[in-house]
Each structure stands twice: as structure tokens, then as C-alpha cells.
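**Q** Requesting a structural model of the entry that follows:
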Amino acid sequence: MGNLPHFQLFIDGDWTEGSDGQVMTSENPATGQGWATFACASAGDVDRAIAAARRVLDDPEWRDMTQTARGKLLYRLADLVAENAARLGELETTDSGKLLAETSAQTGYVADYYRYFAGLADKVEGTVLPIDKPDMHVFTTREPIGVVAAIVPWNAQMFLTATKLGPALAAGCSVVLKASEIAPAPMLEFARLIEQAGFPPGVVSVITGDAENCAIPLTRHPDIDRIAFTGGPETARHVVRNSAENFAVTSLELGGKSPILVFDDSDLDGAANGLIAGNFGASGQSCVAGTRGLVHRTILEPLIERIEQKASAIRLGDPLHSGTHVGPLCTAAQVRKIEATLATARGQGAVIRFGGAPADRPGNYMTPTLVQCTSPETETLKVEMFGPVMSLLAFDTEEEAIALANSTPYGLGSGIFTQNLARAHRVSKRIRAGICWVNTYRAISPIAPFGGFNQSGYGREAGVEAILDYTRTKTTWISTAQEPMANPFVMR
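**A** Okay, here's the model as predicted:
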């Protein structure tokens, strides 16, 4: 293990080991072998990072930096991300098993998120109020909300970091970024780009570690003003409970069980591609995975035939190879969970049309799987799989399809395939989800808000509104009266 690459924490502008000396080993999901080690933060390290973030908010170098100058730093960071996309993508692939073709391309595109928020940095404006008191001049300004705890999972981490870090820095906040203890290498390497971009020490610290020593002390710390969390619902419940200690403004993006509705007038090839993208893209390890395929009964068999034909050409293999379509899952535990869920579904009468077992090769590989369900209670339609498993269920009417789509506690993504424009508008309006794609799937943009309803969380990332969520409004009253204040016992 001594010859493995090692990644340190980045706290207050310094590269450091954890104060308690804890080190963890990261496994390459494609081989099941340890490939790197990383330092883990202790509660003391968390305190140090937050203290630096609090200090820098009062440091003239950051506090008095103009909004335009902050934007220029973000433009510089964007350029560095684009220049290092291949390197960061390779690290993410080695650490998490996600396809290099996706990680490198996504990292390159993430640069546009930083550019978008760089452009917004000097567009955050206040308002002069038409107050109902003629001797008062009243206006609002937006100030940085303060110290932000940004917590990202291992999947799509460059993207999920950009949606938090971009608006926070543009607004003038300071950030303690906690990477997942599963596959944190790209985030710890990304910290070098923050340093190179020229942000003052303490504006951004990047740490990782377990729940007890890192995540809990971070989210309940009294000096945290804002928590931006992406992860699972159970962890989110702990985050919300912890935020009761500091009353931090909190946003949650929690994944889900997104429906894809395929109507009988759909282009079947396009619908098949959409379902494959929504289930086998990113090896199914996506918070918006469209794992509840709802298909009009009259086209179910023809659609399955097309999916089977297309799936037969899927190449499962080394995620670093350009020709690979589906790589390994990040952890062996994911494979075991999927196996158990599929076994339950079989017992409920579901039919495995193809796949259904781990691949016969080293690493955490699961074969792309199609489950034909006979009931909306089938386990694969209810459990977030986080693997390449597609479940299809037939419906007969539009009303039934909408009811099935909404029969979930989640509400992040959704998809509709139809050639009927009126139906697209009608159905998308009734689906309870934060995102609805029509005749496409898994499209993102820095311009478009991203977030969910119900147990998929609350708050939005990306879009103009995102930067406002990292500010708070101050109202300033200035008396223009020529006479001094009159009766002090009467409210004006």
C-alpha cells in the first residue's frame, strides 16, 4: 500500500493530513483492488476549516472584493477545469468506475457552469422600494449568506460540486466542501485548481471523512450558515436534524425513482434509446435514472424487442476504454443489493427478459438487466437500484399512466415519449417531479434549474435562482426628513 498515490486534505490553503492520522484506501471498482489512499478529516480538522471560512468573510481580500472580480476568479477556475478535464475524468473513473467517456466530457462541460455563475456574479442586484413614507429612502441589498457546507456524493461529483460551489462563490460566500469518503480522489485533486485560480486561503477547503468524525461535526457546527447536500434520504434526515443545531438554511437533492412514460404514438426507436439512456447510461448510477418505465400495453412487446436488440450491442468492460458502454458499479455492496432486489421481484412474478446477474469477471460488474413487471408493487419499481436495471410496466390509459408515475414518494426526474404535443403539455403538467424531459432524457444545462419534489428534496441548483439561494436580503431605511425623529413610542 505504501506505493499507492496519496491524496491530502486542503484546509485554509494548506495541504495536510488528518490531525488524528486516519487514512483510508480507495478501491478501483473495475479490479476490486486498492489503488490510492487519502487522508480523513477529524472533528478538529472540520473546526479548522470552518474557522478559516468564517475568518475569510471578514478579511478585506475576500469581503471587499468586487462582484466583478469574484466573477473573474470563477472564469479562471472554469478555464482550469476545462484544461484538466481529461486528468480529472481519469481520476474519477479509476476511483468510482464511471465511464471515462462520461467523466471527462462531463467535467469539460462543468466548466460552463462556473462560467455561467461567473457571469451572474455582478448581476445580483438590490431594489429601491416605493415606500409609503415620503420622508424615507428604503432599499434592499443582497449579502453573502455566510459559511456554506457543501456535501457531494461520489457519483457525478464534478457536476454536483459546480452547482453548489459556483453560486456560493459568485455570491461571496466561503465554502467547506466535503467529498464522499467513497471515491474522493477527483475532489481532492480539484482543490489544486481552486488554489491555482487564486482564491484567497480559507475561501474553499476540501475535506473528506466518515460520518462521525467529519459529516456530523460539519453539518451541526454553529458557524455553518448554509448546507447544500446531495445524497440519500436517510442521510438527509440526519442532516436536517443536525441543522436544528445551527438553523442553517438547507437544500437537499436526494435522487429518486423517476418514471418514463411511453405512449402508443411514440417513435419506438427514440423511446428505446431514451429508456436505455435513463437506465444503462452511467451504468445506472444516476440520481435521475428513469427506472420506472411505464409503457402503453399495445406497444410493450415491440418496444421490448427494440430494447433487447439495442442492448445486445452494449459493451460491458473497462471504464477507461473508449468503446465501453457500461462499466462497474462503485461498490460491491451495490451489486449485492441489486441481486437481492431482483430475487424479490422474481418472487413477485416479474420476468427477467435479459441480464439479471453479476458479470463473470473481476470487479463490481452487473450485467444490464430488463425486468418485465406485472404489478406496480414489484420491488424493482420501488427501490432505488443505482445500477443498470430497467423495469417496465404496462398501462392502458393516460390517466392510469399519470397515476402510476405519481405513485412514489420521490419526484426528481421524469420522461414522456409521445408525438402528440397537446399530450406532452397535458401530462408533463400533472407529473409531480422537478424535471420533465419530453422525447429525450438526462439533459442538463447551467441555465436550467435542477431539483426535485417530495422525498427527492427541496431547493434548486443551477439557473438564475441558484445564486440568490446563497444570499440573504438586507433592508436599509434612511430618513430624509429635515426634522429629527419625533415620538419614540410610536412605530413609524
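**Q** CA only for contacts and neighbour counts going forward, please
**A** Noted.
**Q** Now Arg76: closest residue in space, sequence neighbours ignored.
**A** The spatially closest residue to Arg76, leaving aside those adjacent along the chain, is Ala197, at 5.6 Å (Cα to Cα, 6 or more residues apart in numbering).
**Q** what about that neighbour, how many residues close to it?
**A** When neighbours are defined as other Cα atoms under 10 Å, Ala197 has 19 of them.
**Q** Gln196: how many residues sit nearby?
**A** 12.
**Q** what packs against the helix or strand hosting Val128?
**A** When secondary structure is defined using DSSP states H and E, the element that contains Val128 is strand 127-129. Contact here means 3 or more Cα pairs under 8 Å, 6 or more residues apart in numbering; DSSP states H and E; on that basis strand 127-129 packs against strand 136-144.
**Q** Now Thr473: closest residue in space that isn't a chain neighbour?
**A** According to Cα to Cα, 6+ apart, the nearest residue to Thr473 is Arg142 (4.6 Å).
**Q** For that neighbour, list the residues it contacts.
**A** Listed by Cα atoms under 8 Å, 6 or more residues apart in numbering, the contact partners of Arg142 are 124-126, 471-474.
**Q** same thing with Asp79?
**A** When contacts are taken as Cα under 8 Å, 6+ apart, Asp79 is in contact with Ala111.
**Q** and the gap between it and Phe199?
**A** According to Cα to Cα, to the nearest Å, Asp79 and Phe199 sit 14 Å apart.
**Q** Also Pro302?
**A** Taking Cα to Cα as the criterion, Pro302 is separated from Phe199 by 56 Å.
**Q** Looking at the two, which is more packed in?
**A** Shown here are Pro302 and Phe199; by other Cα under 10 Å, Phe199 has more neighbours (20 against 11).
**Q** would the more buried one count as being in a strand?
**A** No. Going by DSSP: H, G, I helix; E, B strand; the rest coil, the assignment for Phe199 is coil, not a strand.
**Q** Quick one: neighbours of His321, just the number.
**A** Residue neighbour count, defined by other Cα under 10 Å, stands at 12 for His321.
**Q** Identify the residues contacting Ala39.
**A** 6-9, 17-18, 21-24, 208-209.
**Q** now do Arg460
**A** Residues touching Arg460, when contacts are defined by Cα under 8 Å, 6+ apart, comprise 251, 449-452, 466.
**Q** Alongside the first, I'd like the structure of this one:
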Amino acid sequence: MTEHVTTPASAIGRVPPIAEAARRDIPAFVRPGDRLMTIGGRRVPAVSGLTLANVDPATEEPLASIPRGGAEDIDRAVRAAQQAFTDASWAGIDPDERGRILFQIAAVIDEHADELAAIESHNMGMPLMMTRHMMAGVAQIYRHYAGWPTKLYGHTVPTVGNRLGYTRKEPLGVVGLIWGWNGPMPQLALKLAPALAAGNTTVLKPPEWASLTTLRLAELLESTDLPAGVVNVVTGTGAEAGEALIRHPGVAKIGFTGSTATGKHVHEVASADLKRLTLELGGKSPIVICADADLDAAAHGAAIGFLAGSGQACTAGTRLFVQDSIREEFIDRLVKVMDTFTVGDPFDPATRMGPLAARQHFERVTSYFEIAAQDGATIRAGGKRYGDRGFFVAPTLLTDVTPDMRVAKEEIFGPVGALMSFTDLDDAIVKANQTEYGLAASVWTKDLSTAHRLAAEIDAGTVWVNTHHEMTSGPMPFHGFKQSGIGGEGGFEAMDAYTRTKAVLIAL
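**A** Next up, the predicted model:
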């Protein structure tokens, strides 16, 4: 029987137990060996022959290697995508047919959901229960956008009597997609599904630390009626493959998810030839807990807000603002909830927090513990590595934090919450908005007026009330304000992001 260990937030503990029984059926795709990219419907290595190693972040054991693609590989992929676009095998087909193929993609993901979830958990460390939940949402995203090809309407325009004016919605051409390692399949789906629904062809550059699910998905797409060259995959580093993609003159648009610093670079480079852009970037989201809130629900919601996915989420609620009168009571409840976040092997059913995704990131996150102490914050819980194998970090709560501290300003991207207090709603609004980011926020209150006021005045693209991290599978838009991005994903706005509008005027 697998041993289940509940890890106190303040513990450093021994090595997290590995769920050997649950790991017996390791997908063949993640086992050591060289995987291949997909270009023009063919599986190919990088032109250079070079590969990049992958390791399981829970065990630090080797996984399959991925091709280290570069500029020449990107050029081959863009040319294949251009050919698929111009020969009308995709953009020119009946919109109903495009929708039918998107439904096929959803069905293939449903059929192989367990395999894809397991690959994702091995590759980036997220608990299997979470990756399985994500795969159900991924399939739903493709189903949602399968309904859009037949609904890309133009409209007629009022003109003088001997003129006919109307508009057409058209695909952009070749779209380059680059996204993060902290939830690869959902992030890809929110880009690829609307891009395909609009009739574009694509070149995908998966995250270097978590490319295996994308490579496997590309193989699975061969069983659908998707024409060759519509989806091409080039793996590699951001500095090589990613840079070549954003610079390629044959790419009409870049859809990017990643850090704000990298997003600014993408913006600068892509603007040289006026590429269209969607940038979904970083966040330092506030969680505002009012005195009238259901404190048990708020404690659970706040813990999920900054601990889900080991805190590796752009929407993570890492700045916790608690009304003065309930501060100590709330901290006590929150720490108790944090103690239930079992740290361990992603394949153990009891695990609620897996490892961080890579050693480089692990070292960055844990460096903030010393930074917090030097700045005068108190480590109320956690603040330590868990075990001595794998990239595990204990759930961490910092108190006595002030808004000028680095832990309150910088995106840590780990299971670290910085707790501060506020006096009244005016104070809460000022402090919540005291950040360069504007991606998301949550408000915890029983008062409807308070909820609506804070939702209106917090400067964030998404505001949740009495919940956090709750995303839809396509219908709701997801936009970042300020340094958190340009444009958005989800909703009908996504179709605007992957189409262009042409005006036609005819003299009758």
C-alpha cells in the first residue's frame, strides 16, 4: 500500500514517497528515447540532429528527449504552413467541415485523455488528478470553438443607392503559437482551437520544459481529417526556435503566453514587421478578504489561489489582503488549510501539490525565502524545500509583508503567499491596484454592494467573487491589463484576434 503523508506547511520532511504502484503504467511516450517533431505531416528530427533532455521533476530521472529545433526547422515549418494555407485544403473548405474536424480533435483528446494527463504529470509535475481534470477542459475548448467556423459573419453597410457595402471575416494566414510550461495543453487549446476555427494554419513552439504532450498530440492528430501542414510542431529553446518564429516574415500573428519580460521582447521583435499579437503575461493577483466573508470558504479559496499547481499559475493569488479586524483569525484558519495540501508524488492520489517544474525554476523560487527574511517579512509557514529528491517546496505563507517588498511586487511563480492587511474598502482598492500587473483578482464578501464595487474598481482583466482560479472552457474572455498582456483569449473576442475584417464596396 502506498504511504500517504500530509505535509505540514512548516515542515521540511523527508523524501516525498513515490507512488510506485501508480507509476507502473508509464506511457511509452515519456520513456527515455528521442521524440520527433511534426512538419508538413511528417515526423522529423531537428536539422542539427541535436536534442534537449527532459527530467521528471518528482524523481529527477530522465524522460524522453526532444529535438532542439532552430531557425532552419522553423523556416521549414512556416513554409509547410504557408502551403497548407494557400492550397485551400483548410481555409477554403466548407466551414461545417472545419467544425467537424475540430470535433474530431476533441474526440481524440477525450479518447487519449488518461495518457496525455500522465505525460503532462511526468513532464511538469502537476498532480494527476489535476491534469486529468485539465484534459476534460481541453477537449471542451475544442468543442466550443468547433461551433465557430459557421458563425464568422460579415455584415452589410448602409451606402447610397447604387453601392453595395459589406464586410468579410478572413483568416490571417500562418499563426505562430508559443506558450508556458505550467499548463501546456489548456494554454495551447485556448490558442490553437480559435486559430483553426478561423481557418489559419499554425506553427507551434511548445515550452522547452514540457513539450512531450504537444508532440504526442501532433501524432494523435494524424488520425483525424486535419490536412497535413495545418499544425506543425517545432521544439527547442526560446532563444533559438522561439526567436526564429517571432522573427519569421511568413508569420502573420504570434499568440504568446509567458513572462512579462519575455512578452515585451516578443512585442518589440514582432512589431518590426507589424505582426498581430496576443500576449498573455504575468500576474501578481490580489485576494481581498473582507470582514464579513465566510472565513472558512475564504481560507480554502485563498489556499487554492496561491497553492494550486504549486503556485505556478499566472493568475495565482499571491497577494492576500485581509481586513484588519479578522487578520489573526484568518491567518490561523489559512495555515490549517495549508497543512492539508499534501506535498508528494503527482501520481499519489493523496497529493495536492507536486514539485516545481524544473531545477532552474526551483532554485529561483526558493531564493525568495532569504529575500523575504532580509526584507523583514516573517515566514509564518513553510519557507523550505521539502525532501532532498525532486523539486518540492513546502506551502509557504509570509506575513508582516509591506507593499514595497520584493515578495509583494515580483512574480515568484511558486507556492508562496504574501499576506498584508487593509482598513476599509478604499484602502483595499488602493493596495490591490498597487502593482504593475492586472491579470486577475478575487474578492471574498457576503455583501453584494461590496462585491460589485471591488469588481469594478480593481484593475484586473478577471475578477472572481467568492472563488478563485475558476476558468471556463472557451465562453468567458480572459484578458490581462497593464503589464499582464495585450489582447485576450476565450470568448468571441478570440475569434476577432485570429481573423481580419475586409471591407468590400461594389458600384452597382
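**Q** Alignment lookup: the residue nearest to Arg76 of structure 1 to structure 2.
**A** Here Ala197 of structure 1 is matched to Thr224 in structure 2, going by TM-score structural alignment.
**Q** so its match touches Phe103, yeah?
**A** No. With contact taken as Cα atoms under 8 Å, Thr224 of structure 2 and Phe103 are classed as non-touching, separated by 9.7 Å.
**Q** residues in contact with the strand holding Val128 of structure 1?
**A** 137-141.
**Q** now do stretch 212-227 of structure 1
**A** Applying Cα under 8 Å, 6+ apart, the set of residues contacting stretch 212-227 of structure 1 is 41-43, 46-47, 50-51, 54, 145-151, 178, 208-209, 239, 242-251, 470.
**Q** Which one of the contacts of Arg142 of structure 1 is nearest to Ser445 of structure 1?
**A** Distance to Ser445 of structure 1 across the contacts of Arg142 of structure 1 (Cα to Cα) is lowest for Val124, with 20.3 Å.
**Q** and that closest one, what pairs with it in structure 2?
**A** In structure 2, the residue equivalent to Val124 of structure 1 is Leu152, according to TM-score structural alignment.
**Q** now swap in Ile50 of structure 1 and tell me
**A** Counting by TM-score structural alignment, Ile50 of structure 1 lines up with Val78 in structure 2.
**Q** Regarding its match, what is its secondary structure?
**A** For Val78 of structure 2, the reduced secondary structure class is helix; criterion used: three-state DSSP.
**Q** need the contact list for Leu329 of structure 1.
**A** Leu329 of structure 1 makes contacts with 29, 96-98, 283, 285, 335, 364-366, 387, as judged by Cα under 8 Å, 6+ apart.
**Q** Please repeat the previous calculation with a cut-off of 7 Å.
**A** 29, 97, 364-365, 387 (Cα atoms under 7 Å, 6 or more residues apart in numbering).
**Q** ditto for Ala451 of structure 2
**A** If you count contacts by Cα under 7 Å, 6+ apart, Ala451 of structure 2 has them with 443, 445, 465.
**Q** Tell me the most packed of the residues you listed, by neighbour count.
**A** The most neighbours of any of the contacts of Ala451 of structure 2, using other Cα under 10 Å, belong to Val443, which has 26 neighbours.
**Q** and the alignment partner in structure 2 of Thr140 of structure 1, how many neighbours?
**A** Thr140 of structure 1 maps onto Thr167 in structure 2, with residues paired by TM-score structural alignment. Using other Cα under 10 Å as the criterion, Thr167 of structure 2 is surrounded by 15 other residues.
**Q** doesn't Arg500 make contact with Thr167 of structure 2?
**A** No. Thr167 of structure 2 is not in contact with Arg500 according to Cα atoms under 7 Å; the separation is 10.0 Å.
**Q** Which residue is the nearest non-sequential neighbour of the corresponding residue of structure 1 for Leu116 of structure 2?
**A** When the two structures are superposed using TM-score structural alignment, Leu116 of structure 2 falls opposite Leu88 in structure 1. Nearest residue to Leu88 of structure 1 in three dimensions, chain neighbours excluded: Pro186, at 5.7 Å (Cα to Cα, 6+ apart).
**Q** contacting residues around that neighbour?
**A** Residues near Pro186 of structure 1 by Cα under 7 Å, 6+ apart: 88, 91-92.
**Q** From Asn3 of structure 1, how far off is Tyr114 of structure 1?
**A** From Tyr114 of structure 1 over to Asn3 of structure 1 (counting by Cα to Cα), the distance is 35 Å.
**Q** ok, Trp90 of structure 2 touching Gly199?
**A** Yes. Using Cα under 7 Å, Trp90 of structure 2 is in contact with Gly199, at 6.1 Å.
**Q** Would you agree Glu400 of structure 1 falls within a strand?
**A** No. Counting by three-state DSSP, Glu400 of structure 1 is located in no strand; its state is helix.
**Q** and it, how many residues sit next to it?
**A** Applying other Cα under 10 Å, we find 14 residues neighbouring Glu400 of structure 1.
**Q** and it, what pairs with it in structure 2?
**A** Aligning on TM-score structural alignment places Glu400 of structure 1 opposite Asp427 in structure 2.
**Q** Could you measure from that match over to Asp292 of structure 2?
**A** As defined by Cα to Cα, Asp427 of structure 2 lies at a distance of 16 Å from Asp292 of structure 2.
**Q** Check Gln360 of structure 2 too.
**A** Gln360 of structure 2 is 41 Å from Asp292 of structure 2, by Cα to Cα.
**Q** Same question for Val157 of structure 2.
**A** When Cα to Cα is applied, the distance between Val157 of structure 2 and Asp292 of structure 2 equals 52 Å.
**Q** and what of Thr423 of structure 2?
**A** When distance is defined by Cα to Cα, Thr423 of structure 2 is 13 Å away from Asp292 of structure 2.
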